[in-house]
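Engineer: Kindly return the folded structure for what I paste below:
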Amino acid sequence: MKEFELHSFLNVNLSKKRWADQISKNFNEEAGIDVSQVVVCVFNVPKSISRFNHEAYVPQAIALGPYHHFETHLYQMERYKVAVVKAFLDPNQVNSFEQLVINKLKRVEPMIRACYHKYLDLNGEALAWIFAIDGLFLLDLFKHYGEMEQFIPKKLMKYETLYRDMMVVENQIPLVVLNEIQKIIDGDFELLSLMIGFFEVHSPLKLTPHLNSYIRSTNYLHLLDLMYRLIVNNESPKQGSHHESCHEKQANDMHVITRKEHVIRNMENIKEIGEKLSKFTRFGKMISVIVSIPWEKICGLFGLNIGKKLDKEDDDDDDDDPRVMEIDIPYVSSLSKYAHINFSPSNGGIRDTKFVATEAILYLLVITLEIYSEFVLRNLVAYEIATSSTTMELAQYVDLMSGIIDTEEDVKLLKSKGIVKGNITNIEIVDFFNGMNTSSEHARGKETVKRLNEYYNTILAIKTWKFMKKRMRGSRKVLTVVFIVLACLLMIVYSFYEVYGYPKLFNKIT
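Structural biologist: This next block holds a predicted model:
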């Protein structure tokens, strides 16, 4: 899908008259409304994030709110939204809809505008109608969850697409607006409880178990913000000192057993590894001698200039075709095969993701992946980045998973441990995590990566492999030059053979 252009209400070439009218209106009418306490909560996804998968951050079937409302490919859903709203209201509310809902939303227009990061180039009438229809549609969706087939034919839109569009960052409707609409129509239902019921079915990650106490103490901004907080703030309860000391003792015992197993395995293979190391050392010395020869000057005598080309061999970055970057960490299969690291589901959430070296176990949060889960996770991470969170906990968790998953073998291993669940295929899971660009630069999640790498790099077989890899990488340029020189010599010998013939040349020598 081609990248959408900026919509009319986000166009920098705003109508000067409309701008003047809006400013004048705000100046005269906002005196009684304090918008300083209203939190900006609906953002545009920056290109630095969306360029890797633009379709994941825009609605595919239904627009909620003003950002994507006027895109033509979403128009077909408008009449279905109106049908849902009419069925949601009683006849008296339908007959007096404009006076009851539209006029009251116009009065809180400054508050609505303050929730959005971008200026909305729409008059108050249009804005009120957008939020009245979209807000009531969303309220009805939560109240009659699972009954949408009465109004929206399934062949017209898959419900997975509807759930996916509801979680798009730019498709959010502020909770203050939904609460305002609920008060206007005198809705007798608990909105937050209905939203949590929706999350319990569609969230890819576990929610905090202390929902009731947590909800009362937090002000949520919109649907995506509520899911984000319930995911990030899920952590296992802290244990008492007695339990901690018992756990520490068990961990120390496990540390001794694990180290003994490593020593036995290393002793069994020490002779073979020693022989390999001696060969590697002799080979390394030979390469060092070859490297010390001034090959660039020798190549210059032959008119060869290959140094820069060879140096760029590992530099395939192209500004026009950005590459997905991953954190530097071994894959699941390598961690299991070479470092004998086990994987276990954590009892809590993201904050309980950790590597315990004494146990050689990486504790990971259980993740359930369905068709729409990729888009939900992408938008949750985009929202976290947009709000300038200092911890970036969700982004770092996704970065870790993207770093350790590279092949179907990695996914199969995590599935066998009960860490990865869901109905999508292994290759789809691989493609998702390989398509996520690293987005975290803070230290919290990197502690796990640091401990894993330190543990992994102490394995003797890994040290041996890195020694050889380093030697070969540094000598690749030289070996290429040697090959070229040998090829030139062979061409010279072949030319002599063609001119003189092998018997003639042999007779002259003898």
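Engineer: from here on, contacts and neighbour counts on C-alpha atoms
Structural biologist: OK.
Engineer: by contact count, what packs against the lengthiest helix in the chain?
Structural biologist: Longest helix in the chain by number of residues (criterion: DSSP state H): helix 241-292. Packing partners of helix 241-292 (3 or more CA pairs under 8 Å, 6 or more residues apart in numbering; DSSP states H and E): helix 460-500.
Engineer: List of residues touching the helix or strand immediately after the helix it packs on in the chain?
Structural biologist: Downstream of helix 460-500, the first helix or strand assigned by DSSP states H and E is helix 502-509. Identification of contacts with helix 502-509 by CA atoms under 8 Å, 6 or more residues apart in numbering yields Tyr497.
Engineer: this one next, for a side-by-side:
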Amino acid sequence: MLPKRQNESSTTEQHSFDEARWVINVRKSLDAELEEHDLEEVTICIFTVPKALMCSHRDSYTPHRVSIGPYHCLKPELHEMERYKLMIARKFRNQSKSFRFHDLVEKLQSMEIKIRACYHKYIGFNDETLLWIMAVDSSFLIEFLKIYSFRKVETLINRVGHNEILRDIMMIENQIPFFVLRKTLEFQLESTESADGLLVSVLTGLCRDLSPLVIKFDDDEILKAHFHDYNHILDFLYQMIVPRIEEEQEAEEEEEEENRAGDNGGNRAVRFLQEFKLQLNRVLASRPADLILRLPLRIISNLPGFIALKFSADYLFTRQENEATTTTAGQESSSASIPNIEKPPLVEELTIPSVSDLHKAGVRFKPTTNGNISTVAFDSDSGQFHLPVINLDINTETVLRNLVAYEASNTSGPLVFTRYTELVNGIIDSEEDVRLLREQGVLVSRLKSDQEAAEMWNGMSKSVRLTRVGFLDKTIEDVNRYYTGRWKVKIGRFVEVYLYGSWQIFAFFAAALLLILLSLQVLSLVFSSLRLLRLRTG
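Structural biologist: Predicted coordinates for the structure are as follows:
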């Protein structure tokens, strides 16, 4: 019984020790927050990957070469890179005679609570360890990324795998706060203006190299003015690709409401014509009028041989009208109940014809020069599909997946970039689609083959949730309406539905016709035999 009592006493002492340490940490945290930081202005910006995405493609979210920040620090599989990371950080230190890591850690100490507040997952490191991680990793990052500013490539980095390090740097769990990078570079250069200038040069060069879309950057001064809006490197790339889409949508919605209000106030003639047309449709849709107008057609269409003609007429002339009526009714019901942005789309609404099918229907793809997702649009008059130029290389898939994961974790609103990847995934089904996009200048591929590019995009279909994005949904709707309205598509669908889809009926009629022909041939042989017999007997 004595060992049991000893175990109980040791457990009690351990609990009391943990409680005392917990009280000390909480008191220290609250006191530091009240004295030095307004944490209400600090938002969580460095997340862990959602499980739904991590299960689909773990390699795209787990660093293989280097750890940045506390999430993957001290993992055994990343120890090989720690020596090189320290060598590069030491080189960063040697560029300034007054730079000492101990001094940098002391500078960052006042930001320790703010740094912890940026991470979604609990950080188990103590204060000193976390600050040294920030000092070493920020120094390594800045020195590594200087190759995009001075246009030189370090031999050391090439040996350990330049592209693998780039992929690791762009992973959502491998980020450190942007203000830590600024503080580190400012501490070395002893000037905020010089630090911001170098950061702009470094980040724009990095994004040009890694961005899945060809980006047109703003003026450097504009980027410097918005430095406080960027959370980390991945967020910088995200905001370059998806800049303030929600604000633009709200402005467009307000403008549409104003236009509707103006139309309702001053266009009485148009409203009179609309009312007259509505009353005329009601009269024509009444039962007596329907009987008078449709009776001859029904009698003729039910005659043998006119059934296929009836099917074709119904398909070719009423399908588009029904689709327009359904779309209008859906828009009226959605606007009367809940805004579209709050209702997730149906799975059917995510479908769009492939590039090959659209090209056969007369659609031409035009690259946009801005490189922004907001430039995605479809011109129904000319049949031109405007898309930003897509840049594919060995790093693109990892960057795409981490941008999708960051957007899913960072926003509760519409997933703009995710919806864009669904759009591109919808139009790219095969290597033929990739080839057509390359030939029309929308896609620049540095992969081994078009088949590899198609497989990469087809693997991007995994999403956290369905979402509506106004201008992208309108583009999909316009493309589908244009495609289904083409005569080539209508005739092809008619043949597919009523000819290929009714092969059993045609097989039956063919068998019946063959049986009739055989019967006629047998009867002909019988009659000819009887005739010969009569001639002989006569």
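Engineer: Show me where the stretch 401-538 of structure 2 has its helices.
Structural biologist: Per DSSP state H, counting those that start in this stretch, the stretch 401-538 of structure 2 carries helices over the ranges 416-427, 431-439, 450-458, 470-484, 487-494, 503-537.
Engineer: and the ones you listed, which is most packed in?
Structural biologist: Greatest average neighbour count among those goes to helix 416-427 (a mean of 20), per mean count of other CA atoms under 10 Å.
Engineer: Have a look at how far, on average, that helix is from structure 1.
Structural biologist: Compared with structure 1 after the fit, helix 416-427 of structure 2 shows a mean deviation of 1.3 Å (mean CA distance after the TM-score superposition for structure 1).
Engineer: elements contacting that helix?
Structural biologist: Packed next to helix 416-427 of structure 2, using 3+ CA pairs under 8 Å, 6+ apart, are helix 396-410, helix 450-458, helix 470-484.
Engineer: mind listing what's buried in the first one?
Structural biologist: Judged by neighbour count (16 or more other CA atoms under 10 Å), helix 396-410 of structure 2 contains these buried residues: 396-410.
Engineer: Where does that helix end up in structure 1?
Structural biologist: Mapping helix 396-410 of structure 2 onto structure 1 (TM-score structural alignment) gives residues 373-387.
Engineer: And the contacts of the matching stretch?
Structural biologist: 41, 43, 45, 49, 56-57, 164, 167-169, 202-204, 224-225, 228, 392, 394-395, 432.
Engineer: Please flag which of these sit within helices.
Structural biologist: Those of those lying in helices (DSSP H): 49, 164, 202, 224-225, 228, 394-395, 432.
Engineer: closest to Asn453 of structure 1 among these?
Structural biologist: Using CA to CA, Ala395 is the member of these that sits closest to Asn453 of structure 1, with 19.5 Å.
Engineer: What are the buried residues along stretch 45-52 of structure 1?
Structural biologist: Buried positions in stretch 45-52 of structure 1, judged by neighbour count with 16+ other CA under 10 Å: 45, 49-50, 52.
Engineer: so where in structure 2 does that stretch end up aligned?
Structural biologist: So stretch 45-52 of structure 1 sits over residues 49-56 in structure 2, by TM-score structural alignment.
Engineer: can you map out the helices along the stretch 1-150 of structure 1?
Structural biologist: Counting by DSSP H, counting those that start in this stretch, the helices of the stretch 1-150 of structure 1 are 16-29, 47-50, 78-88, 91-95, 97, 103-107, 109-114, 124-143.
Engineer: Turn these into JSON lines, columns for distance to Asp399 of structure 1.
Structural biologist: Formatted as JSON lines, the helices of the stretch 1-150 of structure 1 follow (distance: least, CA to CA, whole Å):
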{"stretch": "helix 16-29", "distance to Asp399 of structure 1": "43"}
{"stretch": "helix 47-50", "distance to Asp399 of structure 1": "14"}
{"stretch": "helix 78-88", "distance to Asp399 of structure 1": "37"}
{"stretch": "helix 91-95", "distance to Asp399 of structure 1": "49"}
{"stretch": "helix 97", "distance to Asp399 of structure 1": "48"}
{"stretch": "helix 103-107", "distance to Asp399 of structure 1": "42"}
{"stretch": "helix 109-114", "distance to Asp399 of structure 1": "33"}
{"stretch": "helix 124-143", "distance to Asp399 of structure 1": "32"}
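Engineer: Looking at those, which is nearest to Lys309 of structure 1?
Structural biologist: Here helix 47-50 is closest among these (CA to CA), at 29.5 Å.
Engineer: That closest one vs structure 2, average offset?
Structural biologist: Helix 47-50 of structure 1 sits 2.0 Å off on average (mean CA distance after the TM-score superposition for structure 1).
Engineer: same for that helix, what does it pack against?
Structural biologist: So helix 47-50 of structure 1, by 3+ CA pairs under 8 Å, 6+ apart, packs with no helix or strand.
Engineer: Fine by me, we can end here.
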